[in-house]
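Asker: Return atomic coordinates for the entry below.
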Amino acid sequence: MYTVDLVQLIEKMNLENLTPDIDIKRIKITQPDVNRPALQLAGFFDHFDSERVQVIGYVEHAYMQTLAEEKRLEIVSRLLDYKVPCIVFCRNLEVSDKFIKLATEKEVPILRSSKTTSSFMAEVIRWLNVELAPRITIHGVLVDVYGEGILIMGESGIGKSEAALELIKRGHRLVADDVVEIKKVSDETLIGTATEITRHFIELRGIGIVDVKTLFGVESVKNTQAIDLVIKLEEWNKDKEYDRMGLEEQYIEFLGNKVVCHSIPIRPGRNLAIICETAAVNHRQKKMGYNAAQEIYKRVTHKIQKNSQKRVM
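Answerer: Below is the predicted model of the structure:
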């Protein structure tokens, strides 16, 4: 299970801390979802997920104002007893001194945001889904080619980094070399990034470590990228039959998500950078509804049918 420090949330969302006496450095967030405690403020705590960030908007705030002060403090005290990670008031809503005092006593941080409730919740959920996403680390190179995330895989020394360097010189952007951390942010999306240590660096055998950002500029690197296509480099095997049409897509699976995968045999003289560029453009074309392999298959089929009809006539 991954966690996010509450301090990170405060800094990311630019939140105001109304309870500065509480030590927030020890508080961790473990759930990507948030909760608006409307039912809890009404006294219903069944199935209450106290591990979520609690968000109070205009509706919850207005409801609390209708309660008598004694009743309001009683229900707030009960909510705070669950030791929620924090309570965030949106729209810069006023928070009473008694509420803050009670939260300080029970060591539950009270935060405030100027954003509207809906936009704040959407932004927090999106960010937490990325930060708390399940992840794996693999050996490979991730490059942004024409907006498509190309993950180049293969045995050590086969030429992954050299291909990436050539792509960078052709105007594309490096995301990660050697070690790629993959996060599953949804059932359809995988996000790749580099580790802090290796970010923006490439290792070239015989030369050593190269700082891509320094040599080629900030436009040549990128911190994160969705993985759209996998290219597996392998030594040429004359006894193996390789796909020459591409009618059927091959897939590789990461964290339960399938990604289109092409196996590219390596022989002297093959330009890997151009192959990667062509694969990226072809993949984008397929996503836009055009498949060259299917188009030539239709032409051949149509030609055969046409010739058959001529013979019959």
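
Asker: Please count neighbours and contacts with C-alpha atoms only from this point.
Answerer: OK.

Asker: residues in contact with the spatially most central residue of the chain?
Answerer: Central residue of the chain (CA atoms, centre = their mean): residue 191, 3.9 Å from the mean position. Counting by CA atoms under 8 Å, 6 or more residues apart in numbering, residue 191 touches 182, 183, 184, 185, 224, 225, 226, 227.

Asker: for residue 285, same thing?
Answerer: residue 291.

Asker: and it, what helix or strand is that in?
Answerer: Secondary structure assigned from DSSP states H and E places residue 285 in helix 272-287.

Asker: What of residue 252?
Answerer: Using DSSP H and E, the element containing residue 252 is strand 251-254.

Asker: how about this one, so we can line them up?
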Amino acid sequence: MTESVTVADLVKANRLEIYAGEDDLDRQITTSDISRPGLELTGYFNYYPAKRIQLLGITETSFAKGMGHDKLVDVMTKMCQPETPAFVISTQLDPPEELTTSAEAAHIPILRTKLTTSRVLSNMTNFLEGKLAERQSVHGVLVDIYGVGVMITGDSGVGKSETALELVKRGHRLIADDRVEVYQQDEQTLVGAAPAILSHLLEIRGIGIIDVMNLFGAGAVRSEVDIDLIVHLELWHDDSHFDRLGNNTESQRFFDVVVPKINIPVKTGRNLAIIIEAAAMNFRARSMGYDATKVFDDNLKRLIKQNANKS
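Answerer: The predicted model follows:
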């Protein structure tokens, strides 16, 4: 589900200064696209993206200073549409008086920052894309293990939350339990977070709800993390077949991002926390170029070749 974002959220997340319109920060932002109104300053409004945040930098404010008062009033009035969420002025510049007057009349806030136009554009875009991205709710547990975002999935009662608790005790960090809100940040990055109502909470059957941050400290939790690996817990059956060498790599797609997936059998006596911890470390080693399966294959080929030469 797409979250709603207000101008107040934008101000808080990006540490923007409220230059004018402090009483109008509840205006809704519906798109992550940000406009730099260059053509509009020349009077071209055929394709004016009024729903976007309007960002003015040195170029736009300098051009505005060279315009006549009447012309500038006309342009700024047209830019202040009912659906326009806010104006942002970069580099600690002062907005034109004509903009201030028109924005106040339309109840549109004017924000300001000392950052350059490129920097504030990047910061606001990243924030809005994360907040406004399409979300998918997934049944599972998300844990940060040595910097690797591991989502643990499996049938209800298989031991996901208990495993997460053991991982937290081993020094890793909990992001979400039971439900993981998943969204695509870019073409290669999938991010997971906890629903607000479940943040920092963990359910253990027989105990109930526990607050991980309260019991283990602020270092035991994170608000969100990139999902790098999916570990699926599956009850052990005699007729089940599980990968023993690591040759059969599975994956699962969320939106446009494909995430590698491994299946781990659950059986009495197996320490799932240590196994998942090892899986995360092995994934990290592979990402850095070391593949234990390839090393084993190379050793096996070398041994076969040696035995063939002896014969």
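
Asker: buried sites along the helix or strand just after the strand holding residue 252 of structure 1?
Answerer: Later in the chain than strand 251-254 of structure 1, the nearest helix or strand by DSSP H and E is strand 257-266. Buried positions in strand 257-266 of structure 1, judged by neighbour count with 16 or more other CA atoms under 10 Å: 258, 259, 261, 262, 264, 266.

Asker: what's the mean distance for strand 257-266 of structure 1 versus structure 2?
Answerer: For strand 257-266 of structure 1, the mean distance to aligned residues of structure 2 following superposition is 0.8 Å (mean CA distance after the TM-score superposition for structure 1).

Asker: what's that strand packed up against?
Answerer: Other elements packing on strand 257-266 of structure 1 under the criterion 3 or more CA pairs under 8 Å, 6 or more residues apart in numbering; DSSP states H and E are strand 229-235, strand 251-254.

Asker: Matching residue 249 of structure 2 against structure 1, which residue comes up?
Answerer: Correspondence of residue 249 of structure 2 to structure 1, assessed by TM-score structural alignment: residue 249.

Asker: Quick check: that match touching residue 261?
Answerer: Yes - Residue 249 of structure 1 is within contact range of residue 261, at 7.5 Å (criterion: CA atoms under 8 Å).

Asker: Let me know whether my guess that residue 149 of structure 2 is in a strand holds.
Answerer: Yes - with DSSP: H, G, I helix; E, B strand; the rest coil as the criterion, residue 149 of structure 2 is part of a strand.

Asker: how much space between it and residue 172 of structure 2?
Answerer: Here the criterion is CA to CA, to the nearest Å. By it, residue 149 of structure 2 lies 10 Å from residue 172 of structure 2.

Asker: quick one on the thing from earlier: just put the contacts of residue 191 of structure 1 in TSV and tack on secondary structure.
Answerer: Shown next, in TSV, are the contacts of residue 191 of structure 1 (three-state DSSP):
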residue	secondary structure
182	strand
183	strand
184	strand
185	coil
224	strand
225	strand
226	strand
227	coil
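
Asker: Just give me the closest of these to residue 202 of structure 1.
Answerer: residue 224 (16.0 Å; CA to CA).

Asker: now the closest one, nearest residue through space, not along the chain?
Answerer: Spatial nearest neighbour of residue 224 of structure 1, chain neighbours left out: residue 193 (4.8 Å); criterion: CA to CA, 6 or more residues apart in numbering.
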